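*Asks:* one predicted model, sequence on top.
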Amino acid sequence: MPLSNLRYLAIYLSILYARYRAGIVTKEMVAYPKSRFLLIGFLEALGVICGMYAGAMLPGPAIPILSQTFLVWQLTLSVFILGRTYSLNQIAGCLLVAAGVVLAVTSGSDSNQMLAGIAFVWPVLMVASSAFQAAASIIKEFVFIDAASRLKGKVLDIFVVNSFGSGFQALFVLLFLPLLSNLKGIPFSELPSFLKSGAGCFFNIGNNVSGCDGAPLLPLLYIFTNIAFNISVLNLMKISSAVISSLVVMSSVPLSVYLLSMPLPYLPQGSSLSPFFLLGSAVLLIGLILYNIPRTQKQDTEL
């Protein structure tokens, strides 16, 4: 996790520097108050830590269900922090999207006994993880809105937000490193050797180890795909809102599940999807349409 954060940070900073030299990023943008980015990084680090602790103790199907509280937190926090108002159609649409994702991802699971024997603290911690991540996303939206007034109409470059936010996140994750190593059952004194073996697996050097097939091409492909995805989501947030970007991300979940069910290279075991997957996808689509009905009607009225 810390090495992954540092890799992303190095790439973001390199792109930021190139855009600064090209004049796309201005001195005023770089001088934006860093306290907002510090808060974003701290919240995202807390979300990661809480999610990892809770995820290690929760059954797999429970994780995506509890994670859907992210959207509920976003709606609530955007009302209090950004002063936004939502119509009943929009609220119902968001809830349908979350319900559709739950149906699609947990299709066929035994939900009645899902949390049997699980201590109450772990589901609460997973919900808290979603709350921290949602708060960070709302503050990012606030940063774009606030920067527009500070920069006299100019839009804050997304790589300023990504670079400084990721920088503070990496800092706090490093500070939490003893907790992370304890979570994985690794004594802190053995952490350097563990990181060394992980780097060997990433670059596919040394002895052949199970689970390192396809390295380093597959890890690099994952990193660059994830960076492109994060940039796209943040850009969508900049031109719309945090809630809309989350709805788009949620709509991609069933598509990802469908693709991963197919026999792919390095993932040879395909799996069949139950009718609940199609039902969940349909519910999700209805939720997206319902959320956008007020927006469409407003645009038609303006025309």
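*Replies:* Received it, and whenever you're ready, just let me know what you need.

*Asks:* going forward, measure contacts between C-alpha atoms and count neighbours the same way
*Replies:* Fine.

*Asks:* all the strands of the stretch 151-300 of the chain, in order from the start?
*Replies:* Secondary structure of the stretch 151-300 of the chain (DSSP state E, counting those that start in this stretch): no strands located.

*Asks:* this is the comparison structure:
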Amino acid sequence: MRPFNAGAGAKSTARRLVSATANSFRSVSPPPPPLHLPFHPSKPPANNLQLSISRGRNTLHERKATYVPSAISKTLQRGGGGGEAPPSSSSERKLAVAAWSAVTLVAAVANRVLQKLALVSMKDYPFFLAQLNSFAYVFVFFSVLRVRYHVGITTNEMLALPKLPFVAIGSLELLSSICGMYAGAMLPGPAIPLLFQTFLVWQLLFSRLLLGKRYHFNQIIGCFLVAAGVVVAVSRGGTNSGMLSGISPLWPGLMVASSFFQAAASIFKESVFIDAAKRLKGKSLDIFVINSFASGFQALFTIAFLPILSSMKGIPLSNLPSYFTSGAACFFNIGTNTIGCEGAPLLPLLYIASNIFFSISILNLLKVSNAIVASLASRAAVPFAIYILSQPLPYLQKGMSLSPFFHMGSAILVVGLIMFNLPKPQFS
């Protein structure tokens, strides 16, 4: 029995030695807690998780992981899968504003010139051209919006924005289009862009009333100089008797009203961008959402108020089918009764295309800047458009001689635009 007891004692002694060693190790160095890696399904796994041994203590600890997003993830977070991300830095924003200002300037010149040429071909059917332009907007913009939705640029959150501002924009743009079409068919070419310069005055007023913006002294004086330049150039800008001699005051008034409604619509568009930045949590709103729904409501208002609009033109509701049939024949320049429709359909189609492109460019400029900058970019096209329209053009052979009063009024207008753009004065 002694050997057995001795063996048992040796084993027991070995167990006690191992247990004591383990207990002493636990007292010196407790086991490290389980590591919880900061994996997240929407983020890449952190690759900078490191385990280190501290010099002072013989323990393991976890260094806190810091997630550094890549350039691609930053872009996805800003864009959110829908809408292009706005320029992030000041230099990028300035470049975007300059580029879209130049594009808007060219588009505005083409739009004004082609509008007058299209109305030469469709002078007896301005109401038809206005309705055709409205429904072309709907077809083009919703087609583009559908494509952008399927590729992920436009999101469900963008489409769920409140529609009441789009109703206001659509109704205002319809009124602007109708007034502009009727007035443009009766006014001389250079008077159209000049009278539309009152847009800046209305823009300033609506920005203050609806958006609460404040303007400094230079901008207010510049705005009044623009209005004074328009008055001088139009009242004495033509031949000896003036640019608007023999023209009913109704037509210049309608052109001013057209700028009034367009300025109000522009302010509502800016308010949509401001509201969307809050609702979409900083994501950039797709401009085709605004263009599509605004043009859609404009078309709905056109259909709803067609009897009233036709009566304003002196067309009984019962005669509308024959009027649209004759207008379509003039637009396509087919049939026997197309006298005075020379230049169609090329000139009206060019005008519609330029109008759509101008709407896209100015809304992009509005997106990266504000309504005043967009207004100034389109207004800067006036001297160029006036000079082109005063020259002999296809289907507008006569041209127009411009008096020194016209040049003086244009100079006052340009000075007003420059003063409006001057930085805010600093008072000591």
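*Replies:* It's in. Values in this document were obtained by computation on a predicted structure and should not be read as measured data.

*Asks:* number of residues surrounding residue 83 of the first structure?
*Replies:* Residue 83 of the first structure has 9 neighbours, counted by other C-alpha atoms under 10 Å.

*Asks:* so the counterpart of it in the second structure: helix, strand or coil?
*Replies:* Residue 83 of the first structure maps onto residue 212 in the second structure when the alignment is built from TM-score structural alignment. The three-state label given to residue 212 of the second structure by DSSP: H, G, I helix; E, B strand; the rest coil is coil.

*Asks:* span of stretch 114-125 of the first structure from start to end?
*Replies:* Using C-alpha to C-alpha, to the nearest Å, the end-to-end distance of stretch 114-125 of the first structure comes out at 16 Å.

*Asks:* and it, how far out from the chain middle?
*Replies:* Averaging C-alpha positions (C-alpha atoms, centre = their mean, to the nearest Å) puts stretch 114-125 of the first structure 22 Å from its chain's average.

*Asks:* what does it contact?
*Replies:* Applying C-alpha atoms under 8 Å, 6 or more residues apart in numbering, the set of residues contacting stretch 114-125 of the first structure from outside is 50, 51, 53, 54, 57, 58, 59, 61, 62, 66.

*Asks:* quick one on the thing from earlier: now do the contacts for the match of residue 83 of the first structure.
*Replies:* Neighbours of residue 212 of the second structure in contact, by C-alpha under 8 Å, 6+ apart: none.

*Asks:* try it again at 10 Å.
*Replies:* Taking C-alpha atoms under 10 Å, 6 or more residues apart in numbering as the criterion, residue 212 of the second structure is in contact with 205, 206.

*Asks:* so for the spatially most central residue of the second structure, what's the nearest residue that isn't a sequence neighbour?
*Replies:* For the second structure, the residue nearest the mean C-alpha position is residue 363 (2.2 Å; C-alpha atoms, centre = their mean). In space, residue 363 of the second structure comes closest to residue 287 once its chain neighbours are excluded; the distance is 6.7 Å by C-alpha to C-alpha, 6 or more residues apart in numbering.

*Asks:* then residue 365 of the second structure?
*Replies:* Spatial nearest neighbour of residue 365 of the second structure, excluding adjacent residues (C-alpha to C-alpha, 6+ apart): residue 100 at 5.4 Å.

*Asks:* so which bits of the helix or strand harbouring the one you found are buried?
*Replies:* Counting by DSSP states H and E, the element that carries residue 100 of the second structure is helix 90-121. Within helix 90-121 of the second structure, the residues scored as buried using 16 or more other C-alpha atoms under 10 Å are 96-97, 100-121.

*Asks:* one step back: between the contacts of stretch 114-125 of the first structure, which is nearest residue 248 of the first structure?
*Replies:* Distance ranking of the contacts of stretch 114-125 of the first structure against residue 248 of the first structure, using C-alpha to C-alpha, places residue 66 first at 18.3 Å.

*Asks:* now the closest one: which helix or strand?
*Replies:* Residue 66 of the first structure belongs to helix 62-67, assigned by DSSP H and E.

*Asks:* mean shift of that helix relative to the second structure?
*Replies:* Compared with the second structure after the fit, helix 62-67 of the first structure shows a mean deviation of 6.9 Å (mean C-alpha distance after the TM-score superposition for the first structure).

*Asks:* for that helix, packing partners?
*Replies:* Counting contacts by 3 or more C-alpha pairs under 10 Å, 6 or more residues apart in numbering; DSSP states H and E, helix 62-67 of the first structure packs against helix 34-57, helix 88-105, helix 121-150.
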